[in-house]
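Participant: what follows is a protein structure lacking sequence information:
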């Protein structure tokens, strides 16, 4: 008998005299429920944790979004990727570039990418992209050196289980996802932090309130 079979056997023997309906009734299943974010609300905690990762974080009202994104892109060399829905929302006159299945080498020559997000996780400072409208395919948020990500305040959740529940409810469970916690960085070599190794060197997060 394997260790797994031994453990499962003990569990089955322990609950053998409890019927199935009673087992379900007595279990307080709280996965996906909101949890505490301490002395800050979820948006404040999200902004704090994202900044801890050395990302640039700005909180702006909706009517300041376009100007904020334009400033974030000021000085970026090369064209900027974003899908049509997001370009229409921003209405910024810059050198936009279509993602017509650009190769990795072509994406590497792009100056920046602008995306929206699906979820922002407060307690971990993680941004989740499910690559729906406004987010593009996975490669566009992983190769260009600058990523400007727009997160609506209503998209913030407290912790990972709540994020998973939100993604399932929104129908994103069957789509590819990208979970981002700060700019790309590694400290593998002599514990020296090096940014931009396997993703954007600069992450600029704009929280719309």
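Facilitator: Structure received. A quick note: this is a predicted structure, and the numbers were derived from the prediction, not measured.
Participant: alpha carbons only for contacts and neighbour counts from here, please
Facilitator: OK.
Participant: where do the strands of the chain begin and end?
Facilitator: Using DSSP state E, the strands of the chain run over 56-60, 80-81, 96-97, 112-116, 119-121, 126-129, 146-152, 156-157, 178-180, 185-186, 194-195, 202-208.
Participant: now render those strands as JSON lines, adding mean neighbour count and distance to residue 87.
Facilitator: Formatted as JSON lines, the strands of the chain follow (neighbours: other Cα atoms under 10 Å; distance: least, Cα to Cα, whole Å):
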{"stretch": "strand 56-60", "mean neighbour count": "18", "distance to residue 87": "18"}
{"stretch": "strand 80-81", "mean neighbour count": "23", "distance to residue 87": "9"}
{"stretch": "strand 96-97", "mean neighbour count": "17", "distance to residue 87": "8"}
{"stretch": "strand 112-116", "mean neighbour count": "26", "distance to residue 87": "9"}
{"stretch": "strand 119-121", "mean neighbour count": "28", "distance to residue 87": "20"}
{"stretch": "strand 126-129", "mean neighbour count": "24", "distance to residue 87": "18"}
{"stretch": "strand 146-152", "mean neighbour count": "23", "distance to residue 87": "12"}
{"stretch": "strand 156-157", "mean neighbour count": "26", "distance to residue 87": "23"}
{"stretch": "strand 178-180", "mean neighbour count": "16", "distance to residue 87": "21"}
{"stretch": "strand 185-186", "mean neighbour count": "16", "distance to residue 87": "29"}
{"stretch": "strand 194-195", "mean neighbour count": "14", "distance to residue 87": "28"}
{"stretch": "strand 202-208", "mean neighbour count": "23", "distance to residue 87": "15"}
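Participant: another one to put next to it:
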């Protein structure tokens, strides 16, 4: 019994015929990405700051010895009385803060994270060209929920970890680690281009850049 080919059979047949005529794929994929670009510290700092401010983040550049003072001032100004921090965060960064600190060493439930006034984390690497901060779940950065649920994220960036572009940033990351990319506070907009912040992450992002760490 002969069956009439369906439209699906016809389309798939044409695809098979086209694939049969296609050249064999290259065994080596060329990856001539732009890598190794560098800029002086001052220029990387200025470029990253410009991009972050354009994304509506607040930026503080300071020397390493002033890290605790700056973080404490930010948290006081934001009236953050109860904050969460990754279990591996440098305790010295919190000496300027006199509120309650909850260390995320025992998987704090998400509802408890939502009740925090803010969170302070470190960072893995930052891309000056795009204003993007990368978190990779290291002990000073913690799990992803910790930096996404609270309304305020204070992120500490060492200038030594700031690179020029995305290829340089990716080259510094461990691909098997969970990576979170941050470019300003969480925001989205509808078809009318009405900006709404805090939809899928912190409504406020404060970046503390340590210039001599």
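Facilitator: All right, it came through fine. Predicted model, so just to flag it, every value in this text is computed and none were measured.
Participant: and the TM-score between these chains?
Facilitator: Once superposed, the chains reach a TM-score of 0.81 (TM-score structural alignment, normalised by the length of structure 1), with 191 aligned residues with a Cα RMSD of 2.6 Å.
Participant: one step back: so which of the strands of structure 1 is nearest residue 1 of structure 1?
Facilitator: strand 178-180 (39.2 Å; Cα to Cα).
Participant: give me the range in structure 2 that that closest one lines up against.
Facilitator: Counting by TM-score structural alignment, strand 178-180 of structure 1 pairs with residues 180-182 of structure 2.
Participant: if we can go back for a sec, closest one to residue 36 of structure 1 among the strands of structure 1?
Facilitator: That would be strand 156-157 among those, by Cα to Cα, at 10.4 Å.
Participant: touching that closest one from outside, list them.
Facilitator: Contacts to strand 156-157 of structure 1, defined as Cα atoms under 8 Å, 6 or more residues apart in numbering, come from residues 34, 42, 43, 46, 119, 120, 121, 122, 163.
Participant: and if we set it to 6 Å?
Facilitator: Residues outside strand 156-157 of structure 1 that contact it (Cα atoms under 6 Å, 6 or more residues apart in numbering): 119, 120, 121.
Participant: the last one -> structure 2?
Facilitator: To tie it back to what came earlier, the one meant is residue 121 of structure 1. Residue 121 of structure 1 maps onto residue 127 in structure 2, by TM-score structural alignment.
Participant: before we move on, back to that, tell me how far the match of strand 178-180 of structure 1 lies from the chain's centre.
Facilitator: Relative to the chain's own centre, stretch 180-182 of structure 2 is displaced by 2 Å; criterion: Cα atoms, centre = their mean, to the nearest Å.
Participant: output the strands of structure 1 in TSV; the columns should cover distance to residue 30 of structure 1.
Facilitator: Below are the strands of structure 1 laid out as TSV (distance: least, Cα to Cα, whole Å):
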stretch	distance to residue 30 of structure 1
strand 56-60	31
strand 80-81	40
strand 96-97	44
strand 112-116	29
strand 119-121	18
strand 126-129	21
strand 146-152	26
strand 156-157	15
strand 178-180	23
strand 185-186	34
strand 194-195	38
strand 202-208	28
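Participant: residue 68 of structure 2 versus the aligned residue in structure 2 for residue 89 of structure 1, what's the distance?
Facilitator: In structure 2, the residue matched to residue 89 of structure 1 (TM-score structural alignment) is residue 92. Taking Cα to Cα, to the nearest Å as the criterion, residue 92 of structure 2 is separated from residue 68 of structure 2 by 7 Å.
Participant: so which of these two has more stuff around it?
Facilitator: Neighbour count, other Cα atoms under 10 Å: between residue 92 of structure 2 and residue 68, residue 68 has more, with 18 against 10.
Participant: need the counterpart of the more buried one in structure 1.
Facilitator: Using TM-score structural alignment, residue 68 of structure 2 pairs with residue 66 in structure 1.
Participant: right, I'll leave it there.
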